[in-house]
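Asker: sequence below, structure please.
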Amino acid sequence: MAKLFYRYAAMNSGKSTQLLQIANNYETLNKRVLLYTARIDDRYGVGMITSRLNIRREAQTFDDTLDFYAQQFENIDCILIDEAQFLTPAQVRQLHRLVHLRHIPVICFGLRSDFLGEPFPGAAWLLSLAEDIEEIKTICVCGRKATMHLRVDGRGERLKDGPQVEIGDDARYRAVCAKCFYAGEDKPE
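Answerer: Model prediction:
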């Protein structure tokens, strides 16, 4: 039975590595997989899924105009999506429909929230519709489980405003636990 899966985590947790391993596992069994990544993520080149272990692979790209349900997925055994937080709510619904009407499993990997602690719309919808949800764990510099992100400037100072999406090098973001995320705040908002 096909399902919509969502594997979420903070940055630097191995999401892309796991996605690439799953693709390899399917292909070892002579199964056909289709990989997607967000067109906006051009850190390693447009249409490249790259893990921090330096494993990389070309993928199809999506932006907010792609209608997944309108695509012809003939002889595809699984669809794997990296950077799934950038999916639109409509695209998550399209993928959910694709799973249940065309019986193709879809496994999405992405973040849950942004540097302000606010959910990405795609992640919120995946958490709502996915039949199988799993947190991939990583740790904060303090040793606790990292569940949030900070964006920092060139001096390492925390930024508390700006656009929700800003693609840049990994040094601009830090995966942190909730305690470190709120550290230094005098009063709750």
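Asker: C-alpha only now, for contacts and for neighbours.
Answerer: Will do.
Asker: can you list the residue ranges for strands in this protein?
Answerer: Using DSSP state E, the strands of the chain run over 4-8, 33-38, 48-50, 56-58, 60-62, 78-81, 106-110, 132-135, 148-152, 158-159, 173-176.
Asker: relative to Leu126, which of the ones you listed is closest?
Answerer: Distance to Leu126, taken as C-alpha to C-alpha, is lowest for strand 4-8 among those, at 6.4 Å.
Asker: hang on, the earlier thing: how about CSV for the strands of the chain, with mean neighbour count and distance to Gly122 added?
Answerer: Shown next, in CSV, are those (neighbours: other C-alpha atoms under 10 Å; distance: least, C-alpha to C-alpha, whole Å):
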stretch, mean neighbour count, distance to Gly122
strand 4-8, 24, 11
strand 33-38, 21, 12
strand 48-50, 23, 18
strand 56-58, 14, 22
strand 60-62, 18, 13
strand 78-81, 22, 12
strand 106-110, 25, 9
strand 132-135, 14, 14
strand 148-152, 21, 16
strand 158-159, 15, 23
strand 173-176, 22, 19
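Asker: got these as TSV, with distance to Gln94 columns?
Answerer: As requested, the strands of the chain are exported to TSV (distance: least, C-alpha to C-alpha, whole Å):
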stretch	distance to Gln94
strand 4-8	11
strand 33-38	15
strand 48-50	22
strand 56-58	23
strand 60-62	13
strand 78-81	13
strand 106-110	11
strand 132-135	17
strand 148-152	28
strand 158-159	35
strand 173-176	30
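Asker: this one next, for a side-by-side:
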Amino acid sequence: MAQLYFYYSAMNAGKSTSLLQSSYNYQERGMNTFVLTAAIDDRAGYGKVASRIGIECDAYAFTVQDDLSQIIEKQHQQTAQHCILIDEAQFLTKEQVKQLTYVVDCLEIPVLCYGIKTDFQGELFPGSQYLLAWADKLIELKTICHCGRKANMVLRLDSNGQPVKEGKQVEIGGNDSYESVCRKHFRPYFWD
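Answerer: Prediction:
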């Protein structure tokens, strides 16, 4: 039975590595996977999923205007798909998460989504919000704060490495722009 999975975490927990490993596992057994990633995040190159440990693959780059159920159904008709894998799932829209439930329920293809749960202000991303609400399975991938506790929050940093309190929800960046921290080390910037 196909299910919708949401693998979530703070930054630098190995989400892309886990996605790439899952895709490889399917392919090693002769099964087809269809990998998608958000077009807005082109740090590894447009239409690429890349891990910090140096592995990568090509992916379909989706935008917020795309109907993912149509794109996946067309791909499935061309080559039967055994699994759909989505990186940067926090950038999905509510409607796109609904479309993924169609892929699982009606096309009976498992969908594995990987993304960040909350933004730099501790607020849910839209894609994450609806995946948390509608996914069949929720799996937290863990990373650690500089203090050794589990990091479940993300700080956005300015050019001097200081936390930023305001700004757009989406600003693409890596380790130079963000730091994963525990709630205790997030609290002084937003809640105290």
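Asker: quick one: TM-score?
Answerer: Laid over one another, the chains give 0.96 as their TM-score (TM-score structural alignment, normalised by the length of structure 1), with 187 aligned residues with a C-alpha RMSD of 1.1 Å.
Asker: re earlier: out of the strands of structure 1, which gets nearest to Tyr26 of structure 1?
Answerer: Closest approach to Tyr26 of structure 1 among those (C-alpha to C-alpha): strand 33-38, 7.0 Å.
Asker: give me the residues contacting that closest one.
Answerer: Contact partners of strand 33-38 of structure 1, identified using C-alpha atoms under 8 Å, 6 or more residues apart in numbering, comprise 23, 26-27, 47-49, 58-63, 76-84, 86-87.
Asker: how about stretch 157-164 of structure 1?
Answerer: With contact meaning C-alpha under 8 Å, 6+ apart, stretch 157-164 of structure 1 is reached by Asp114, Phe115, Leu116, Leu150, Arg151, Val152, Asp153.
Asker: so who does the aligned residue in structure 2 for the fourth one touch?
Answerer: Pairing criterion TM-score structural alignment: the partner of Leu150 of structure 1 within structure 2 is identified as Leu155. For Leu155 of structure 2, the contacting residues are Phe120, Gln121, Pro163, Val164, Tyr178, Glu179, Ser180, Val181, Phe186, by C-alpha under 8 Å, 6+ apart.
Asker: now the aligned partner of Gly173 of structure 2 in structure 1: how far from Leu150 of structure 1?
Answerer: For Gly173 of structure 2, the aligned position in structure 1 is Gly168, judged by TM-score structural alignment. For Gly168 of structure 1, the distance to Leu150 of structure 1 equals 13 Å [C-alpha to C-alpha, to the nearest Å].
Asker: same question, Tyr6 of structure 1
Answerer: Plainly put, Tyr6 of structure 1 is 22 Å away from Leu150 of structure 1 if you go by C-alpha to C-alpha.
Asker: isn't Ser13 of structure 1 right up against Glu135?
Answerer: No - using C-alpha atoms under 8 Å, Ser13 of structure 1 is not in contact with Glu135, being 9.8 Å away.
Asker: dump the residue contacts of the spatially most central residue of structure 2.
Answerer: For structure 2, the residue nearest the mean C-alpha position is Gly115 (2.2 Å; C-alpha atoms, centre = their mean). Neighbour list for Gly115 of structure 2: Phe6, Tyr7, Tyr8, Ser9, Lys15, Asp87, Glu88, Ala89, Gln90, Ser128 [criterion: C-alpha under 8 Å, 6+ apart].
Asker: and Leu20 of structure 2, by the same measure?
Answerer: Applying C-alpha under 8 Å, 6+ apart to Leu20 of structure 2 gives the contacts Val49, Ile55, Glu56, Cys57.
Asker: just those now: which is nearest Trp134 of structure 2?
Answerer: Trp134 of structure 2 lies nearest to Val49 out of the contacts of Leu20 of structure 2, by C-alpha to C-alpha, at 24.4 Å.
Asker: what residues does the closest one make contact with?
Answerer: Counting by C-alpha under 8 Å, 6+ apart, Val49 of structure 2 touches Ser16, Leu20, Thr37, Glu56, Cys57, Asp58, Ala59, Asp87.
Asker: what lies in contact with stretch 51-60 of structure 2?
Answerer: Under C-alpha under 8 Å, 6+ apart, the answer for stretch 51-60 of structure 2 is Gly14, Ser16, Thr17, Leu20, Phe34, Val35, Leu36, Thr37, Gly47, Lys48, Val49, Ala50.
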